[in-house]
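Trainee: here is a sequence with its predicted model. Questions after.
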Amino acid sequence: MAHRPSKRMKKNLFGGGAVVLLAGLNAPAALSFATEQYHAYEIAQPEYMAKYGSWNDVDIPKEYRTNAIHAALLHTGKVLIIAGSGNKQDHFDAGTFDTVLWNPKDNSFKKVPTPEDFFCGGHAQLPSGNLLVAGGTARYEVLGDAVKRAGGGMRVKNENPVKAVTIKKGTKFRSPSGAEYVSKFDVTVPRAERDFQVSYYATGQMRPGKAKVTAGEARVFVEAVAEGPRSVATGPAQYEIEGLKGDDADNVYGLAEKLTLDKQDFQGVRAAYEFDPKAEKYVPVAPMKEARWYPTLTTLQDGRVLAVSGLDDVGAILAGDNEIYDPKTKQWSKGPFRYFPTYPSLFLTKSGKLFYSGANAGYGPADKGREPGLWDVEKNTFAKIGGLNATDQLETASSLLLPPAQDQRFMLLGGGGVGESDKSTPRTAVVDLKKDSPAFKSGPELPQGTRYLNSVIMPDDSVFTSGGSEDYRGRGASNILKAQFYDPKANAFREAADPTIGRNYHSEALLLPDGRVATFGSDSLFGDKDNTKLGKFEQRMEVYTPPYLYRDKNLRPALRDGPQAAAGDGRATFKSDHPERIVKARLMRPSAVTHTTDVEQRSIELGLTKDRNSVTVTVPKDRALVPPGWYMLFVTDPEGTPSEAKWLRID
């Protein structure tokens, strides 16, 4: 929004002491100063805040400032901010991995020991209230001339059916020509599988069979000992592994298709942990079968979690190897095989199928896995959904399940071209999955082409969107200092107060239990319009207070004593001093967001009955609509003013 001072205000600003200021400034500088002063005055007025809301910086002590790559709201009301190495190679090399807990109630902070580099991993809310965190960084990318040593993926084979073999980090692999390569990680190669082939003589007597042996296999990234092109291997070869003895020397060997000086991408880890909000610590669980960097973790209706996509342990995008985490056993099992680009936006629908909005972030070819559709995980079938425009600009788009979740309407907002493209689109579109033949329909456009838009579902059934940039990672000083509300019923945007901090790549936003919105992070590639100075990670946090919190505080709905869990029939009763003011109830799943991807948040309409002293809400029994876990319960008055949330567990 543009704000210009009135002629009368300009006269007042330029009068008196302002003459002294003008003596030292040229006219445009003076006008700019006056405009800024008036804007600061205007946005602090009660009338302005009641219409547009307001923004405030969070006071963060220096020792707790971090590069917020991931943010998740916990059922304790605290926000888990995960940096890992924070997109800092020096932090990765030093093993300096960061997690900070922020309590919005008293603005207190706490550092949490971080056992792995969770930078660019995935996360999902579990039925217990723990947060599953899986994947992250095993190795930073090496680009262009910085690649000094040939490297690539080595398949390690083990033909011994008796035992697995562990190859330690630093082990040398020797090619037939004598070139040597070093493994960059520990790798355990499973034992071979022996299958006895049974046949019979004509008399029916069993014939002595032969055993078919299928070698065990694991991958590891290797790098040449010597610099330069002499170690480049352009064709497939078998490699001897140094240091093996006896049967291991005979049975274990390496195979590589090629080892080159090409770009070496980020590599993922298999590590998985649950973060316990009560103990405030990471608890290790079984690692994933596949290493993943940039994965999406999506909760299924039974509380299990599907891990999809990511870059593997040699930096290649996974071909479609997905897997499922069971929070009861703490183990992973094989999931349906299907390819998606990294960080695909996959949402649980009322049918139990997963809706893929087409939004994604990061890696994958432009012509594969980009079309939106409905994925039946049980049958592993995928039904494409059409009607969308600007289909070449789905990367770094925002998407969400519009409130209330019962309507099964999904929205896509903005986005850009694949990779470092300078394309961006103001397009929004909505699809109604309740229709027999669902298709996207165009919605109102954003003020300009927008990548990395943060979108947050609000307790009054609106959607708050803010930030983003017009170009890749804010290139060309293209951060967008705008915010707006989307009204699903009116299918229209309305203005909100402008944020003061730009947010693009590696930024997040989420709803707090008090009804405000917190924003974190941003990782601009450059720090100036001409793209000559490197950007700095934005460590400031800003909180938005919506207009509904500037209404009469004495009339704000409130819930008092009540249960922590809904009963078997889905009912929960809470005391209230003024139940007559309450007209709606919403159950809102807490966010877990990174890279413009938040597949957790959803708002469910609840049944509502009242008496003189209390309100009773009824939660739908459909777990595809309401996956098990902890939720925020908000009630609102006729104007949409929400209460502070009560936490309610759904089993």
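Mentor: The structure has been received and is ready for your questions. All figures in this text were calculated on a predicted structure; none of them were measured in a lab.
Trainee: from now on I want contacts and neighbour counts done on CA atoms only, so please keep to that.
Mentor: OK.
Trainee: and the lengthiest helix in the chain, what does it pack against?
Mentor: Ranked by residue count and defined by DSSP state H, the top helix of the chain is helix 27-43. Counting by 3 or more C-alpha pairs under 8 Å, 6 or more residues apart in numbering; DSSP states H and E, the packing neighbours recorded for helix 27-43 are helix 7-14.
Trainee: second structure for comparison follows:
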Amino acid sequence: MPPARAVPLFSPELRRGLGRLLALTLLLTVGLVARPAQAAVTNLVSNPGVEQVGTDGFPTCWEKSGQGDNAFTIGTTADAHSGGKALKIAITALNSGDRKAMMLENGQCAPRVSVGSQYDLSVYYKSTTAANAMTLFRHDTQAGWQYWLDPATLPATTAWAHKTVRTPPIPANTDQITWGVSIYGVGTLITDDYAMYGAVTAPATPKGCTDATGCTKGKWAVMPYQATVRGIHSVVLNNGKVLLVAGSGNDPNAFAAGTFKTAVYDPANGTFTNVATPVDLFCSGHVQLSDGKVLVMGGNKDYPSADGTVGYKGLKNSYIFDPATNKYTRVNDMLAGHWYPSATMLGNGDIISLGGLGEDSTGTTTTDYFSAAQKKWLPMDQTKQTWAWWGLYPSMVLMQDGRLFYTGSHTFGNGLPGTGASIYNYGAGTITDVPGLQNKDERDQSMSVLLPPAQQQRVLTVGGGNGDTGATAGRSTDIIDLKAASPRYQPGPLLPQGTLTGGAPQTGDQGKMYVSLVALPDGTVFETGGGMHNRADPVFEASIFDPTTNTFKSGMATDPVPRTYHSSAFLLPDGRVMAVGDNPGNATFDTRISIYSPPYLFKGARPQIKTVANTNWAYGSTQRITTDSAITRASLIRPAAVTHSSDPNQRFVELPLSIKGTNTIDLNVTSNPNMAPPGWYMLFVHNASGVPSVAKWVKLG
């Protein structure tokens, strides 16, 4: 029997007003929402306490939303933080998707926003599950309403808790946003007393440009020395150095002599440390483990026979490279040989490897599974098999629900049968075609990237050709929203065209393969390198892709060194981009190193991360940092492990801000390890002009 309730001393309307006044007073007094003095003091949320209801009995300016296969209820409850009503969502059974109550997407209810400005959002909540997230949508004046991001995850709590988060700068072409709290697990979520206040106004123009050309195009510098090994595989280590793996370096004579090479390059002083290399790791797979060591799998057992009747053969060998000692240590063999295998980390830190050629030179259909806890490849009876052929270096991107998205990017020849892209559920053993990929048989050494931020779950696939047929590489790009109920690729903007050796411009549909895509700390993607034909015709072109507008900014400075087959580009911890490699059809190899300084490095002083309270971060935690100046955005970027236009683990994870005082910031860490698999990340912050800090290293998980 419920306890007796006291007779109210005030009317419901007066109680609601006093409750809101008290809540606002607490926010301003305790500092839960910190705003500059000039910021707006009007709550931009319509019906923030959900007290006003419409004829359907649901709060006005709010709507029931969500997707997927689940059993749920959405309504109001008298268990309110203030007033007499709160929103209540209960999921009783869940196969997929989520449920949420969102502000209505219309001109009267959705808060108005200004491009480049930031806003503090807050909500009171209770939940029986940790599967909750604040969810934002934005209205693009050209493309309409679309998902923006989940800026914070909310832990379970039986008592009322308060969450505040600052949005990133409002993207271009955005005039309104809506938001709410979603629940994506079985349980109950109650929310009340929403608030949204203007926090930071965007600067009218970027300030402090030190170089007009640099500010618009960026600049390349070719180092006055060359690499001591062929940079076929590149891994950025958590000490800021770069692991360059060549093995035999695509040189049959080196293979015959047993000359296998690896070096550790230090960008800070231009030095190289040679590393003893046990076998031919040429065209192996590699991925960084959660402890910062590098798992290297497979490689080259033998080159093709002289008569061409037998092709490359894959190794079963596997090693762990330790950056602390610069040594390889052998672990147990894989189940099958893999030459050109994939390597994708799962949310639990385990590794799945697929594809490549086996010990007998035929396609490997065996799935190999590495247990992070046991530090070994699992035996056959513990590894789930589909016996599917995934091709060579299949790009397998981890999705937020733990499944793998095969993007269609691969190496050599045609795409896979069917649509050329698919979703692979390792646990269920299912493979589902994903439609929409253009020219699926001409995506050889295209590249795919999980667009910033990872929370949006959008993948961009760029360029590609067909090394077997010699087809001219194309300009096609494709974008997919993996959060959609039925994901499918949509055509993206055409890849900008460049010039060929000698200055001849590309024409028509001429694009490039061997392309590199690098997620930058300002949330854009740098596109560089490539060639128009198989191991021939380097293309000199670079651009920056903006995920908020789905457009390429063409005309970036171009790498003066050709970058075709066996080339890579990747982000350094200081915010610059390093490019290595070029192995044209005449069997030469370019060992020059190029470094690109993006435009943001010419736009004034860089903010600095002064302190990081803790460098070991737990999922769902709040981490405090201090900076030397105001910042508008923070992110975690996973360090590169790239080869052959393939780095499926590359990701930029948004760290929504809670401002706690002058240059004291709390960062909200995702609670979903599938969004950011465990390991070392580069922590960047940037200011209102988009200028990033030098990264600090933090360990997640």
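Mentor: Thanks, I have it. Given the structure is predicted, the values throughout are model-derived calculations rather than measurements.
Trainee: related to what we said a few turns ago, residues of the longest helix of the first structure that come out buried?
Mentor: Under the neighbour-count criterion of 16 or more other C-alpha atoms under 10 Å, helix 27-43 of the first structure has 30-31, 34-35, 38, 43 buried.
Trainee: and if you look at stretch 92-99 of the first structure?
Mentor: For stretch 92-99 of the first structure, using 16+ other C-alpha under 10 Å, the buried residues are 92, 96-99.
Trainee: where in the second structure does it fall?
Mentor: Aligned by TM-score structural alignment, stretch 92-99 of the first structure falls on residues 255-262 of the second structure.
Trainee: swap in stretch 209-229 of the first structure?
Mentor: So stretch 209-229 of the first structure sits over no part of the second structure, by TM-score structural alignment.
Trainee: from the buried residues of stretch 92-99 of the first structure, which land in helices?
Mentor: Per DSSP H, the buried residues of stretch 92-99 of the first structure map to helices at Phe92.
Trainee: circling back: tabulate the buried residues of helix 27-43 of the first structure in TSV, adding columns for distance to Lys434 of the first structure.
Mentor: Formatted as TSV, those follow (distance: C-alpha to C-alpha, whole Å):
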residue	distance to Lys434 of the first structure
Ala30	57
Leu31	54
Ala34	53
Thr35	49
Tyr38	49
Ile43	42
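Trainee: quick one: the residue most central in space within the second structure from Asn614 of the second structure, how far?
Mentor: Central residue of the second structure (C-alpha atoms, centre = their mean): Arg651, 2.5 Å from the mean position. Distance of Arg651 of the second structure to Asn614 of the second structure, given as C-alpha to C-alpha, to the nearest Å: 22 Å.
Trainee: pull the number of nearby residues for the aligned partner of Lys440 of the second structure in the first structure.
Mentor: Matched by TM-score structural alignment, Lys440 of the second structure corresponds to Thr391 in the first structure. Using other C-alpha atoms under 10 Å, Thr391 of the first structure has 18 neighbouring residues.
Trainee: again with Ser437 of the first structure
Mentor: 9.
Trainee: three-state assignment of it?
Mentor: Under the three-state scheme (DSSP: H, G, I helix; E, B strand; the rest coil), Ser437 of the first structure adopts coil.
Trainee: in the second structure, what residue corresponds to it?
Mentor: Using TM-score structural alignment, Ser437 of the first structure sits opposite Ser486 in the second structure.
Trainee: ok, back up a step: how near is the residue nearest to the centre of the second structure to Ala640 of the second structure?
Mentor: 9 Å.
Trainee: tell me if I'm right that Tyr125 of the second structure and His162 touch.
Mentor: Yes. Judged on C-alpha atoms under 8 Å, Tyr125 of the second structure makes contact with His162 at a distance of 6.5 Å.
Trainee: more neighbours, those two?
Mentor: Just comparing Tyr125 of the second structure and His162: by other C-alpha under 10 Å the higher neighbour count belongs to Tyr125, 27 against 16.
Trainee: contacting residues around that one?
Mentor: By C-alpha atoms under 8 Å, 6 or more residues apart in numbering, the contact set of Tyr125 of the second structure is 160-163, 189-192.
Trainee: which of those residues has the largest number of neighbours?
Mentor: Thr191 (28 neighbours).
Trainee: which residues in the first structure does the one helix or strand that residue maps to match up with?
Mentor: Using DSSP states H and E, Thr191 of the second structure sits within strand 187-200. Strand 187-200 of the second structure lines up with nothing in the first structure when matched by TM-score structural alignment.
Trainee: ok now that strand, how far from the chain's centre?
Mentor: Computed by C-alpha atoms, centre = their mean, to the nearest Å, the chain-centroid distance of strand 187-200 of the second structure equals 26 Å.
Trainee: what's the separation between Pro491 of the second structure and Gly347 of the second structure?
Mentor: Counting by C-alpha to C-alpha, the gap from Pro491 of the second structure to Gly347 of the second structure is 30 Å.
Trainee: right, I mislabeled it, should have said Ala421 of the second structure
Mentor: 22 Å.
Trainee: quick one, which of those two is more surrounded?
Mentor: With neighbours defined as other C-alpha under 10 Å, Ala421 of the second structure and Gly347 compare such that Ala421 has more, 27 against 21.
Trainee: so Asn663 of the second structure is in contact with Thr611, correct?
Mentor: No. Taking contacts as C-alpha under 8 Å, Asn663 of the second structure lies outside contact range of Thr611: 10.7 Å.
Trainee: joint contacts of the two?
Mentor: 626-627.
Trainee: so stretch 287-298 of the first structure matches what in the second structure?
Mentor: Residue span in the second structure matched to stretch 287-298 of the first structure, by TM-score structural alignment: 333-344.
Trainee: how far off centre is the matching stretch?
Mentor: Using C-alpha atoms, centre = their mean, the offset of stretch 333-344 of the second structure from its chain centre is 24 Å.
Trainee: go on, stretch 325-340 of the second structure?
Mentor: The answer for stretch 325-340 of the second structure is 27 Å, by C-alpha atoms, centre = their mean.
Trainee: mind listing residues that contact that stretch?
Mentor: Contacts of stretch 325-340 of the second structure (C-alpha under 8 Å, 6+ apart): 264, 275-278, 283-285, 297-300, 312-322, 355-359, 364, 366, 368, 375-377, 379-380, 392-393.
Trainee: for stretch 147-159 of the second structure, same thing?
Mentor: Counting by C-alpha under 8 Å, 6+ apart, 126-138, 163, 165, 167, 453, 455-456, 620, 654-656, 668-671 sit against stretch 147-159 of the second structure.
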